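[1] Sequence first, then the predicted structure:
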Amino acid sequence: MAGWFERIKQGLSRTSAPIVRGISDLLTKRRLDKEALQDLEDLLISADVGAKTAAELTKALADEKFDKDVDEIEVRTFFADKITEMLSPFAEELKIDPTKKPFVILMAGVNGAGKTTTIGKLAHKYKEQGLKVRLAAADTFRAAAVEQLKVWGERTNCPVISRPQGADPAGLVFDALKESKAENDDVLFIDTAGRLQNRSELMAELQKIVRIVKKQIPDAPHACLLVLDATVGQNALSQAKTFKEMVQVDGLVLTKLDGTAKGGILLALCREFGLPARFIGVGEKIDDLRAFDARDYARSLMGLADKEAL
């Protein structure tokens, strides 16, 4: 899928450009000595891959190449292969179980991370697969969020369950589940609030929503996706920690990878929390959100060409 690879590569260019430039500058000046390895480690940390991962990558490089003449492509390829190995266990696309009707997906994340847009793009993806999809606007405190979801509903031809601003989110979810079951939907997305400034209130609200869901469908939500904005860098780690304490997050969606030099944060997130990366977003178009592929991500991060296209 060379076309999608090129979009990932372009999307990650703000992150890969300084890495490529930095490795090139380092390795045209000297051999792979201790100082060069330290500089490489610092370069990886600056892309937000995490200090532990950066240390592991440079140690692995040192074990094989220390005090040898290496060129920049060799080093970037080495890092890309190691990152692919590290991330492959976390590259799990979300599979919709056809025996669960509806398959309930709870979406969590701070306001502005791209939750509602992600729902719209995923709704489009599943509709294209012939699935019957419904959207529940449970972020009832923000009128803009409800309106945005309605726009996505019209755009994807998916019904949207909404209530007036300030309505009880759990009550809305109860109605949405009842209607979704009656209509034999394949997928029900639940958009939720992300007011981290009122953490205890938000936690109580999300947990109440989960209780309501379980009363109607005991094994639901069948998925809980945490949507994170790549442009916030290290703050994504604290957001993930907070939401994991609130709900049973079982997958990550990283948006806006095209708008940051901190695209390595996905590596840090997956490894620190042991959560699979379900989807990544590299643009605003409706099909700019795709299932995460470890090799494509790693090679793009290192500014390399698509192996399959070579």
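    Good, I have the coordinates. Residues are numbered from 1 along each chain as shown.

[2] C-alpha only now, for contacts and for neighbours.
    Will do.

[3] Verify the assumption that Leu254 is located in a strand.
    Yes. Applying DSSP: H, G, I helix; E, B strand; the rest coil, one finds Leu254 inside a strand.

[4] Measure how buried it is and give me the count.
    By the criterion of other CA atoms under 10 Å, Leu254 has 27 neighbours.

[5] ok, it - contacts?
    Contacts for Leu254 (CA atoms under 8 Å, 6 or more residues apart in numbering) come out as Val227, Leu228, Asp229, Ala230, Leu266, Ala277, Phe279, Ile280, Gly281.

[6] now do Thr118
    Applying CA under 8 Å, 6+ apart to Thr118 gives the contacts Val227, Leu289.

[7] Let's have the contacts of Leu254 in a markdown table, adding neighbour count and secondary structure.
    What follows is the contacts of Leu254, written out as a markdown table (neighbours: other CA atoms under 10 Å; DSSP: H, G, I helix; E, B strand; the rest coil):
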| residue | neighbour count | secondary structure |
| --- | --- | --- |
| Val227 | 28 | strand |
| Leu228 | 29 | strand |
| Asp229 | 25 | strand |
| Ala230 | 27 | helix |
| Leu266 | 26 | helix |
| Ala277 | 29 | strand |
| Phe279 | 23 | strand |
| Ile280 | 25 | strand |
| Gly281 | 27 | strand |
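
[8] Can I get these in JSON lines including distance to Leu254?
    JSON lines is the format used below for the contacts of Leu254 (distance: CA to CA, whole Å):
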{"residue": "Val227", "distance to Leu254": "6"}
{"residue": "Leu228", "distance to Leu254": "5"}
{"residue": "Asp229", "distance to Leu254": "6"}
{"residue": "Ala230", "distance to Leu254": "6"}
{"residue": "Leu266", "distance to Leu254": "7"}
{"residue": "Ala277", "distance to Leu254": "8"}
{"residue": "Phe279", "distance to Leu254": "7"}
{"residue": "Ile280", "distance to Leu254": "5"}
{"residue": "Gly281", "distance to Leu254": "6"}
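
[9] Comparison target, given below:
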Amino acid sequence: MFRRRRRDEVAADPDTSTDAPGEAAGGSDPQPAFDRPLFAGFDDDDPDAFRPGDAEARLEHGLERTRGGFMSRLRDYLGDGPGGPAWDDVEETLIAGDVGAALSMEIVERARQRRDPGGAEAAVRAELASLLVPRGGAWEPRSAAVGRPAVVLIVGVNGTGKTTTIGKLAARYTAEGRTVLLAAADTFRAAAIDQLLIWADRAGVQVVSHAPGADPGAVVYDAIDAAVARGADLVIADTAGRLHTKSSLMDELSKIRRIVDKRLPGAEPETLFVLDGTTGQNGLQQAKAFHDAVGLTGIVLTKLDSTAKGGIVFAIEHDLAVPVRFVGVGEGIGDLLPFDPDAFVAALFA
């Protein structure tokens, strides 16, 4: 069934969120609704938001606070003064930049032993770059077989920018020519579906939803069915924001993964954890818990432009061995950037 919603029927703030109260209620699930957006495109944003040449400039601009924060102090301490680099201060600065205590010690120790011809700064830069997970070229969600959609599950705690991330991903992939379908599998909050509709409306994509309180797994199953029927090649599923300490909700994520496997045998859905870059090491602990529970395949690091401690990127990839897939460096629709390790390190030291 298709239904339209007016803008005055949806929540005013797409980022407002509260903790999920608990498990979905029992009983039979309603038939899914297929929500068609009122218009396509981001008429309030730069129409050239996804031009490849803009990514480097956006990244440098988004890392201004980090460059002016711990990176500025780091480079001062790495200077070749009369006494040489102040290694103790370098270590403390890395820790303050959310790199982590143990890892900072390792970086300093290895950098001191490198004796890089470019000096101490070049040695530390090389050590930081070596922490990032190797990439095999540009990443994109891939389906298990021709004619089947790729599936991306978006997970995380509330308040990290999960819904905004979904909207920006939908817009990016739509601009690249993909047919995207969203699954409103956060059924614990009545406003969650409406919030997702706002972003679907802006991105020009459709949403599969059930009534509040429905089984999230059923929503994802129906979304995959709809994607197959309509020839969509990418399903992005919202999931209820949850604390990593809520075992019942973490179990639900595992159930959704099993449902995807049942509907698309052999599929390997991407599970992206949205991490607020301003939460630092606390966010890293949350990501570890999610990774242990459901097996993350990537990280979306949001609000990186709002922190002066961009070192969390290195801690994430070193501690989890899970690649950062996207970084959020601004509020614009084109400010969710595919993560390029070389470009990131270069922007830090620019």
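    It's in. Since we're looking at a predicted model, the values are computed, not measured.

[10] counterpart of Asp335 of the second structure in the first structure?
    Taking TM-score structural alignment for the superposition, Asp335 of the second structure sits opposite Asp288 in the first structure.

[11] from memory its match sits against Asp258, does it?
    No. With contacts counted by CA atoms under 8 Å, Asp288 of the first structure stays clear of Asp258, the gap being 10.2 Å.

[12] Which one's more surrounded, the two?
    With other CA under 10 Å as the criterion, Asp288 of the first structure and Asp258 differ in neighbour count, and Asp258 comes out ahead with 23 against 18.

[13] aligned partner of that one in the second structure?
    Match for Asp258 of the first structure (TM-score structural alignment): Asp305.

[14] Name the SS class of that match, please.
    With three-state DSSP as the basis, the three-state label of Asp305 of the second structure is helix.

[15] need the contact list for it.
    By CA under 8 Å, 6+ apart, Asp305 of the second structure lies in contact with Gly62, Leu63, Glu64, Arg65, Thr66, Gly328, Val329, Gly330.

[16] redo that, cut-off 7 Å
    Gly62, Leu63, Arg65, Val329, Gly330 (CA atoms under 7 Å, 6 or more residues apart in numbering).

[17] Check Ala101 of the second structure too.
    Applying CA under 7 Å, 6+ apart to Ala101 of the second structure gives the contacts Ile95.

[18] got the residue ranges for the strands in the stretch 151-300 of the first structure?
    When assigned using DSSP state E, counting those that start in this stretch, the strands of the stretch 151-300 of the first structure occupy the ranges 160-161, 187-191, 223-229, 251-255, 277-281, 289-291.

[19] and the angle from the second one to strand 223-229?
    When you say that, I think you mean strand 187-191 of the first structure. 50 degrees (axes from the mean of the first three to the mean of the last three CA atoms, to 10 degrees).

[20] what's strand 187-191 of the first structure in contact with?
    In contact with strand 187-191 of the first structure (CA under 7 Å, 6+ apart) are residues 101-107, 116, 119, 132-139, 180.

[21] Out of those, which sit inside helices?
    When DSSP state H is applied, the contacts of strand 187-191 of the first structure are split such that Thr116, Ile119, Ser180 fall in helices.

[22] Closest one to Arg195 of the first structure out of these, please.
    Closest approach between these and Arg195 of the first structure, by CA to CA: Thr116, at 14.3 Å.

[23] Now check the second structure for the residue matching the closest one.
    In the second structure, the residue matched to Thr116 of the first structure (TM-score structural alignment) is Thr163.

[24] Run the chain-centre distance for stretch 202-210 of the first structure.
    Distance, stretch centre to chain centre, for stretch 202-210 of the first structure: 22 Å (CA atoms, centre = their mean, to the nearest Å).

[25] cool, stretch 279-297 of the first structure as well?
    9 Å.

[26] residues of that stretch that come out buried?
    Buried residues in stretch 279-297 of the first structure, counting neighbours by 16 or more other CA atoms under 10 Å, are found at 279-283, 286, 288-290, 292-297.

[27] Is it correct that Val49 of the first structure is in contact with Arg271?
    No. With contact defined as CA atoms under 7 Å, Val49 of the first structure does not reach Arg271; the gap is 9.7 Å.

[28] Understood, closing this out.
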